[in-house]
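> only geometry, no sequence info:
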């Protein structure tokens, strides 16, 4: 059975659009008979990359001290999950124009030169669907288009460093219902959210059959 690596990074557990949409993707994947490995980076944060984590990657196993062995064991666990996945779905809400620090920490851990990154990329070609929700709109032509550093960062990192194949699902205006100043965008928010669920479901069905 194909395996999905499902990653959520929203700090919100209720009312999170990115969580709702990744859940739709997961439901369709499971309905097609696939299995799931789940990482909730808000509930169980991955530690930021430490000096031990960095240096351990450049030492033979027998030369690592206890701290380096523990740091490398975590990196190996996270990397193995990525390598064994047939597909990945990532919930990535925009925080302050970029990705949550919890997601950045996971990326820093799994970018392992000589294994997942570098001349050979052990997870190359794995499809990744990124659910990139945002409170407003940062689409091309919008007033804040130049402030979009979330999808641009993720696309470059996941493709160029890890060799993954990235598709984006982008629900916008997620703050419209709770911010009175955005009341005029409530309908646009609902339409965007509906389309995100539809796109996520369709992509899950497609990838589960691949």
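Cool, the structure landed. The shown structure was predicted, so the numbers you read here are calculated from the model rather than taken from an experiment.

> CA only for contacts and neighbour counts going forward, please
OK.

> which ones are touching residue 147?
97, 138 (CA atoms under 8 Å, 6 or more residues apart in numbering).

> same check, this time on residue 108
48-49.

> host element of it?
Per DSSP states H and E, residue 108 falls inside helix 101-110.

> in that helix, what counts as buried?
Of all the residues in helix 101-110, those buried under the rule 16 or more other CA atoms under 10 Å are 101-110.

> these two touch, right, residue 189 and residue 195?
No - counting by CA atoms under 8 Å, residue 195 is not a contact partner of residue 189; they are 9.9 Å apart.

> now for these two: what residues contact both?
Joint contacts of residue 189 and residue 195 (CA under 8 Å, 6+ apart) are residue 171.

> quick one: the buried residues of helix 101-110 as a markdown table, columns for distance to residue 67 too.
Listed next are these as a markdown table, based on distance: CA to CA, whole Å:
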| residue | distance to residue 67 |
| --- | --- |
| 101 | 23 |
| 102 | 22 |
| 103 | 23 |
| 104 | 22 |
| 105 | 18 |
| 106 | 19 |
| 107 | 20 |
| 108 | 18 |
| 109 | 15 |
| 110 | 18 |
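
> any chance you could map the helices in the protein?
Assigned by DSSP state H, the helices in the chain fall at 17-31, 51-56, 66-84, 101-110, 151-156, 186-209.

> let's bring in a second one:
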């Protein structure tokens, strides 16, 4: 049995297609989970909605506590890190992280940045030792995890090598910190043309949903093959 961690970060609460002002990224995460349940009904699904309930931003007390050795922390430090510990434990328990991350002003929503700041933790998801010289950092997250980034944007051509790729700070901004802690197997799918609200948007939605379905089939087959082996 595998564990899937679904993270939604859109400020919109509904799903596009069901609600006039629904979220495209939530539509994709919902589809991924539904398709996964169809292929692997016994797998565990955990949902984290940071769009509705954002993690607290990192504070000076948080930093002080995080860089204090665990055996030397005072009670207030444990309290300052409690939410971060919960998020890190949840991440470490997951085999697949499905992140719905819409584009807000060319980057990720602030709620998802707060999530990243809480899970990139010295001593928990990355190691640090000055004795290592010029490269004192190393990832601590166990190998074998997969990150799926499901996004949506108002304009189009934000993909690699496309017209607006240089203005896309969503996937690169998510992939970099996840790779830093050890998660490098990444898949990207996005809906575009939202601001145009025409047939191109509908075509983009259909293409993205088909891509989600193919990805789930591929990952589920791979999982089944690994289990059989």
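Everything's here; your move. Please read all numbers here as calculations on a predicted model, not as lab measurements.

> what range in the second structure does stretch 72-88 of the first structure sit on?
Using TM-score structural alignment, the residues of the second structure aligned to stretch 72-88 of the first structure are 81-97.

> pull out the buried residues from that stretch.
Neighbour-count burial for stretch 81-97 of the second structure [16+ other CA under 10 Å]: 81, 84-85, 87-88, 90-92, 94-97.

> between the residues you listed, which sits nearest residue 226 of the second structure?
Closest to residue 226 of the second structure out of the buried residues of stretch 81-97 of the second structure is residue 95 (13.4 Å), distances taken as CA to CA.

> tell me which residues touch the closest residue in space to residue 9 of the first structure that isn't next to it in sequence, please.
The shortest distance from residue 9 of the first structure to any non-neighbouring residue, by CA to CA, 6 or more residues apart in numbering, is to residue 41 (5.0 Å). Contact analysis of residue 41 of the first structure by CA under 8 Å, 6+ apart lists 7-10, 102-103.

> returning to that earlier point: so which bit of the second structure is the helix holding residue 108 of the first structure matched to?
Using TM-score structural alignment, helix 101-110 of the first structure pairs with 110-119 in the second structure.

> the matching stretch vs the first structure, average distance?
Its aligned residues in the first structure lie a mean 0.5 Å from stretch 110-119 of the second structure after superposition (mean CA distance after the TM-score superposition for the first structure).

> chain center to the helix holding residue 108 of the first structure: distance?
Its chain's C-alpha centre lies 9 Å from the corresponding centre of helix 101-110 of the first structure when counted by CA atoms, centre = their mean, to the nearest Å.

> tell me which residue lies nearest the centroid of the first structure.
By CA atoms, centre = their mean, the first structure has its centre lying nearest to residue 90, at 2.9 Å.

> I'd say it and residue 131 touch.
Yes - if you go by CA under 8 Å, residue 90 of the first structure and residue 131 touch, sitting 6.0 Å apart.

> residues that sit against both of those two, list them.
By CA under 8 Å, 6+ apart, residue 90 of the first structure and residue 131 have these common neighbours: residue 22.

> kindly state which residue of the first structure is aligned to residue 200 of the second structure.
Under TM-score structural alignment, residue 200 of the second structure pairs with residue 188 in the first structure.

> now its match. Nearest residue, chain neighbours left out?
In space, residue 188 of the first structure is closest to residue 173, 7.1 Å off (CA to CA, 6+ apart).

> I'd like the distance between the one you found and residue 106 of the first structure.
26 Å (CA to CA, to the nearest Å).

> burial count for residue 221 of the second structure?
If you count neighbours by other CA atoms under 10 Å, residue 221 of the second structure ends up with 14.

> can you check residue 194 of the second structure too?
Count around residue 194 of the second structure with other CA under 10 Å applied: 18.

> so what's the closest residue to it other than its chain neighbours up against?
Excluding its sequence neighbours, the residue lying closest to residue 194 of the second structure (CA to CA, 6+ apart) is residue 154, at 4.3 Å. Neighbour list for residue 154 of the second structure: 103, 192-196 [criterion: CA under 8 Å, 6+ apart].

> just to revisit the earlier point, residue 189 and residue 195 of the first structure - which one has more neighbours?
Shown here are residue 189 of the first structure and residue 195; by other CA under 10 Å, residue 189 has more neighbours (23 against 15).

> got the contact list for the more buried one?
Residue 189 of the first structure neighbours (CA under 8 Å, 6+ apart): 171-174, 176.

> count the residues that sit near residue 120 of the first structure.
Residue 120 of the first structure: 13 neighbours (other CA under 10 Å).
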